[in-house]
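K.L.:
Please find the sequence and the predicted model below.
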Amino acid sequence: MVDYALRFLIGGLVVSLFAVVGDVLRPLRPKSFAGLFGAAPSVALATLGLAFSKHGGDYVAIEGRSMILGSIALAAYSFVVCQLLIRAEWSALKATLAALAVWLVAAIGLKQFLIG
């Protein structure tokens, strides 16, 4: 229970920090990057920090690699959803359900191919 509270607090602090950085850099960055600093993976960073303190660097390396592979699978899923919504004009429910298969194949395929 304490781990969840720490993740919540650390994640909230990191999100707040990135939001402040985003506001300070607002005049310097284009609108396309509007949510970049506010959408930082703060909970993942908090989780990795806690995992490092409990389990060490080897465990965190595996967790970090898994997060990277998961983000690649999510990018593939997001791309397919966008294509189905815009080009095929599917409903949101139909597009997201169909793209789940892409996410699953990408996630399992990346794990098998890169990790073994």
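P.N.:
Perfect, thanks for sending it. Residues are numbered from 1 along each chain as shown.
K.L.:
rest of the way, CA atoms for contacts and neighbours
P.N.:
Will do.
K.L.:
so what's Gly64 closest to, chain neighbours aside?
P.N.:
Excluding its sequence neighbours, the residue lying closest to Gly64 (C-alpha to C-alpha, 6 or more residues apart in numbering) is Leu48, at 7.4 Å.
K.L.:
Touching, the one you found and Glu63? I think so.
P.N.:
Yes - applying C-alpha atoms under 8 Å, one finds Leu48 in contact with Glu63, separated by 7.4 Å.
K.L.:
out of the two, which sits in the more crowded spot?
P.N.:
Taking other C-alpha atoms under 10 Å, Leu48 and Glu63 do not tie; Leu48 has more neighbours (21 against 17).
K.L.:
Next up, a structure to set beside the first:
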Amino acid sequence: MTEYVLRFIAGGAIVSVFAILGDMLKPKSFGGLLGAAPSVALATLSIAVVQHGPHYAAAESWTMIYGAIALICYSLAVCHLLMRFRLAALPSTILAFAVWLAVAFGLLAGLGGAA
């Protein structure tokens, strides 16, 4: 139960800091990027360091990096399918999800949790 309270407090504090930072940046649409993934990732990593130690958090951070690389590949695939092949949004995202899975699990299988 205390882990959930700690996650709530740490996550809320970090999200608030990133939201304030994002609000100060121009254009305002850029601020939304800072409100979600980076703040949640930092909260998760800080809790991982406290509960499991720095080696565990390092491995977890590498898996987050692999997921980010896979997200870039997914985004490029969606854009390519939408613009070049003129597919609708739903089929494009479903097909690109296979790209995300292949890249994410390929990186994890090939490089593991730590480099």
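P.N.:
Nice, I can see it. Since we're looking at a predicted model, the values are computed, not measured.
K.L.:
quick one on the thing from earlier: how about the residue nearest to Gly64 of structure 1, what's its match in structure 2?
P.N.:
In structure 2, the residue equivalent to Leu48 of structure 1 is Leu45, according to TM-score structural alignment.
K.L.:
any idea how far that match lies from Val5 of structure 2?
P.N.:
16 Å (C-alpha to C-alpha, to the nearest Å).
K.L.:
ok, now which ones touch the residue nearest to Gly64 of structure 1?
P.N.:
Counting by C-alpha atoms under 8 Å, 6 or more residues apart in numbering, Leu48 of structure 1 makes contact with 60, 63-64.
K.L.:
can you pull the contacts of the residue mapped onto His80 of structure 2 from structure 1?
P.N.:
Per TM-score structural alignment, the equivalent position to His80 of structure 2 in structure 1 is Gln83. If you count contacts by C-alpha under 8 Å, 6+ apart, Gln83 of structure 1 has none.
K.L.:
what about the match of Leu48 of structure 1, which helix or strand?
P.N.:
Assessed by DSSP states H and E, Leu45 of structure 2 sits inside helix 37-52.
K.L.:
Would you pull up how far the helix or strand just after that helix lies from the middle of the chain?
P.N.:
Per DSSP H and E, helix 37-52 of structure 2 leads on to helix 54-83 as the next helix or strand towards the C-terminus. Counting by C-alpha atoms, centre = their mean, to the nearest Å, helix 54-83 of structure 2 is centred 7 Å from the centre of its parent chain.
K.L.:
So which other helices or strands are in contact with whichever helix or strand comes after helix 54-83 of structure 2?
P.N.:
Downstream of helix 54-83 of structure 2, the first helix or strand assigned by DSSP H and E is helix 89-111. Where contact means 3 or more C-alpha pairs under 8 Å, 6 or more residues apart in numbering; DSSP states H and E, helix 89-111 of structure 2 is packed against helix 54-83.
K.L.:
and the helix it packs on, how far from structure 1 on average?
P.N.:
In the superposition with structure 1, the aligned residues lie an average of 0.8 Å away from helix 54-83 of structure 2, counting by mean C-alpha distance after the TM-score superposition for structure 1.
K.L.:
related to what we said a few turns ago, would you mind measuring from the match of His80 of structure 2 to Phe8 of structure 1?
P.N.:
Relative to Phe8 of structure 1, and taking C-alpha to C-alpha, Gln83 of structure 1 is found at 34 Å.
K.L.:
and if you look at Val24 of structure 1?
P.N.:
On the measure of C-alpha to C-alpha, Val24 of structure 1 and Phe8 of structure 1 end up 24 Å apart.
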